[in-house]
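**Student:** Provided below for reference: sequence and predicted model.
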Amino acid sequence: MIKFGLIGRNISYSFSRNYFREKFSRESIAATYENFDLQSLDEFPEVLRNNRELKGLNVTIPYKEEIMPFLDLIDPVAKEIGAVNTIQIDPEGKLTGYNTDHFGFKKALQQYLRSQHQKALILGTGGASKAVAYALSSLGITFTYVSRAGGEERLTYEQLDERVLKEHQLIINCTPLGTFPNTSEYPQLPVQLLTPAHLIFDLIYNPPVTKLMELAKLQGATVVNGQKMLEFQAEKAWEIWNRS
């Protein structure tokens, strides 16, 4: 029986395992899906040695960037993004890295976009934020990163004043702040400055309504979680794994 799996750290909560196990059961697919919870990517070669039946892997936090040197080939889009979340393993054991996050995010976002969503703030600078940036660029939406430290062409949370929030009416949370079990946390966005014109897309899916989403909704903003993005990127990964 062929096997698929997820590489990450502290991933017992994982969306992917439940999603694919349910898919395999529903569609009568003879395959299994397993979590490979690694404290370090030094353990990755051992995973491959001990699981010769692996045909594909998903990659999640914190390894979307670190995994790239372990791969034999990297798809040009994933290379441009600088992060990999899907690995195809061919019969000879060759590993090819792809990024399906940008596809999932773009498809999940598009139905909510309105004329005022021309400029975006991306909260966080990790692997997921790079896929989001790629998707926004493909939609013609300009963006600015926000991080605690700030830096060149980045804002700090302290710089998010009324002028910045009025100019950027699309905000994407790519940080893990607010993920279960730490559900009271949220990025230090000045939520009191949000308006009904704002769209807040939080990549977190557990809980379904994060603290950030809850506070934004009180201001009349439109809020979206990461569930559909994950479903779309997972189906794209499945398509990649099944290419001949």
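**Tutor:** Cool, got the structure.

**Student:** use CA for all of it now, contacts and neighbours both
**Tutor:** Noted.

**Student:** and residue 219, how far is that from residue 242?
**Tutor:** Remark: distance between residue 219 and residue 242 (C-alpha to C-alpha, to the nearest Å) = 44 Å.

**Student:** here comes the other one, which I'd like you to weigh against the first:
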Amino acid sequence: MKKYALIGENITYSFSHIVHQEIARLADIKLRYDILSVAPKAFVGAVNRLKQGYDGFNITKPYKLDILPFLSQNHSKTQAVNTVKVLGGELIGYNTDGLGFMRSLEYNNIDIDGDCLILGAGGAARTLAYELDKVCNVFIYNRTKQKVFDIINDLKLKNTCWTDLKSLKPKVIINCTTLGLNDEMCLPDEANLQNTQVFYDTIYNPPLTPMLKLAQKLGKTAVNGMGMLFFQALEAQKIWNNINLNQEQISEALENICDKVK
């Protein structure tokens, strides 16, 4: 039986094992998927164990850039890595977050036809900015400006800039911070929601963060990160096991996953 895992810090809340097992069930393959929550000082040892005993693994906060020195190859266009294939004792990096995000927009019938505000400047923000920069104006709000400038310069983004939120009236707001995991509001007080139609939170547990509750109260579109989690996992399984699911299977998988995590 093939073995996979998710590695991150303080990730006992993760539903990744449920998602990957559901994808495997529909593809009629058997696999094991572990959740490895490790502190930074234990990261190197955990990567070595994964390299020796697993067929591949996913990476989440805060290690999407920390994994880079351990890779023999990196196919990620944004440097940040969320998927690793173990092949012949070597680690090969990929990023499926961007495609997972874009497919989740399509699945939820969301068209990007206005300015997008991204909250945060971590690995997820980096990848989403890269994808959105191709189709709209992107504004990133983060307390540390330099992290935003690093994203723009590293990825050579042409339609992305840092914002202090003054005069900005975004059509779409995307939370890429961890604020919301413990019922915190991620929206800064100075955010202008006058034109905002879509509130997207990359957090999926809890399914309704304070930002999404506000969106529902305002009668706007509220989307959590479950779709992104599913589609990036499906892309990872395509890399690992050449798995493809049809539209009917995708709908069945998402329905079953949502039932299991209620």
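**Tutor:** Noted; the coordinates are in hand. If you're wondering where the values come from, they're calculated on a predicted model, not measured in any experiment.

**Student:** overall similarity of the pair, as a TM-score.
**Tutor:** TM-score of the superposed chains, computed with TM-score structural alignment, normalised by the length of the first structure, equals 0.84; 226 aligned residues with a C-alpha RMSD of 2.2 Å.

**Student:** of residue 219 and residue 242 of the first structure, who's got more company?
**Tutor:** Neighbour count, other C-alpha atoms under 10 Å: between residue 219 of the first structure and residue 242, residue 219 has more, with 17 against 10.

**Student:** The second structure: strands as residue ranges?
**Tutor:** 2-8, 31-37, 56-59, 73-74, 83-87, 90-94, 116-119, 138-141, 160-162, 172-175, 198-201, 221-223 (DSSP state E).

**Student:** do you know which of the ones you listed lies nearest residue 253 of the second structure?
**Tutor:** When these are ranked by distance to residue 253 of the second structure, counting by C-alpha to C-alpha, first place goes to strand 31-37 at 16.3 Å.

**Student:** With the first structure overlaid, report how far the closest one is off on average.
**Tutor:** Strand 31-37 of the second structure differs from its equivalent in the first structure by a mean of 1.4 Å after superposition (mean C-alpha distance after the TM-score superposition for the first structure).

**Student:** What's the match for residue 131 of the second structure in the first structure?
**Tutor:** Aligning on TM-score structural alignment places residue 131 of the second structure opposite residue 135 in the first structure.

**Student:** Hmm, that match is touching residue 104, no?
**Tutor:** No: applying C-alpha atoms under 8 Å as the test, residue 135 of the first structure and residue 104 come out as separate, 9.1 Å apart.

**Student:** More neighbours: the two, which one.
**Tutor:** Between residue 135 of the first structure and residue 104, counted using other C-alpha under 10 Å, residue 104 has the larger neighbour count: 24 against 21.

**Student:** Check what contacts stretch 135-149 of the first structure and list those residues.
**Tutor:** The list of residues contacting stretch 135-149 of the first structure from outside it, by C-alpha atoms under 8 Å, 6 or more residues apart in numbering, reads 102-103, 105-106, 117-125, 133, 153-157.

**Student:** Show the buried residues in the residues you listed.
**Tutor:** Among the contacts of stretch 135-149 of the first structure, the ones that count as buried by 16 or more other C-alpha atoms under 10 Å are 102-103, 105-106, 117-125, 133, 154-157.

**Student:** Can you tell me the closest non-neighbouring residue to the spatially most central residue of the first structure?
**Tutor:** Centroid-nearest residue in the first structure, with C-alpha atoms, centre = their mean: residue 128, separated by 4.3 Å. Taking C-alpha to C-alpha, 6 or more residues apart in numbering, and ignoring the residues beside it in sequence, residue 128 of the first structure has residue 174 as its nearest neighbour in space, at 6.2 Å.

**Student:** hey, which helix is longest across the second structure?
**Tutor:** In the second structure, with assignment by DSSP state H, the single longest helix is helix 226-241.

**Student:** Show me which residues of stretch 21-36 of the first structure are buried.
**Tutor:** 21, 31-36.

**Student:** if we take those, which one ends up nearest to residue 196 of the first structure?
**Tutor:** Out of the buried residues of stretch 21-36 of the first structure, the member with the shortest distance to residue 196 of the first structure (by C-alpha to C-alpha) is residue 21, at 38.6 Å.

**Student:** Tell me who's in contact with the nearest residue to the closest one once chain neighbours are set aside.
**Tutor:** Leaving out its chain neighbours, the residue that sits closest to residue 21 of the first structure by C-alpha to C-alpha, 6+ apart is residue 33, at 6.3 Å. Contact analysis of residue 33 of the first structure by C-alpha under 8 Å, 6+ apart lists 3-6, 17, 20-21.

**Student:** quick revisit: count of residues packed around the aligned partner of the residue nearest to residue 128 of the first structure in the second structure?
**Tutor:** Matched by TM-score structural alignment, residue 174 of the first structure corresponds to residue 176 in the second structure. Residue 176 of the second structure has 22 neighbouring residues, counting by other C-alpha under 10 Å.

**Student:** again, but for residue 196 of the second structure
**Tutor:** Quick note: residue 196 of the second structure (other C-alpha under 10 Å) scores 20 neighbours.

**Student:** need the contact list for it.
**Tutor:** With C-alpha under 8 Å, 6+ apart, residue 196 of the second structure has these contacts: 169-173, 220.

**Student:** ok, now which ones touch residue 208 of the first structure?
**Tutor:** Residue 208 of the first structure touches 225, 227, counting by C-alpha under 8 Å, 6+ apart.
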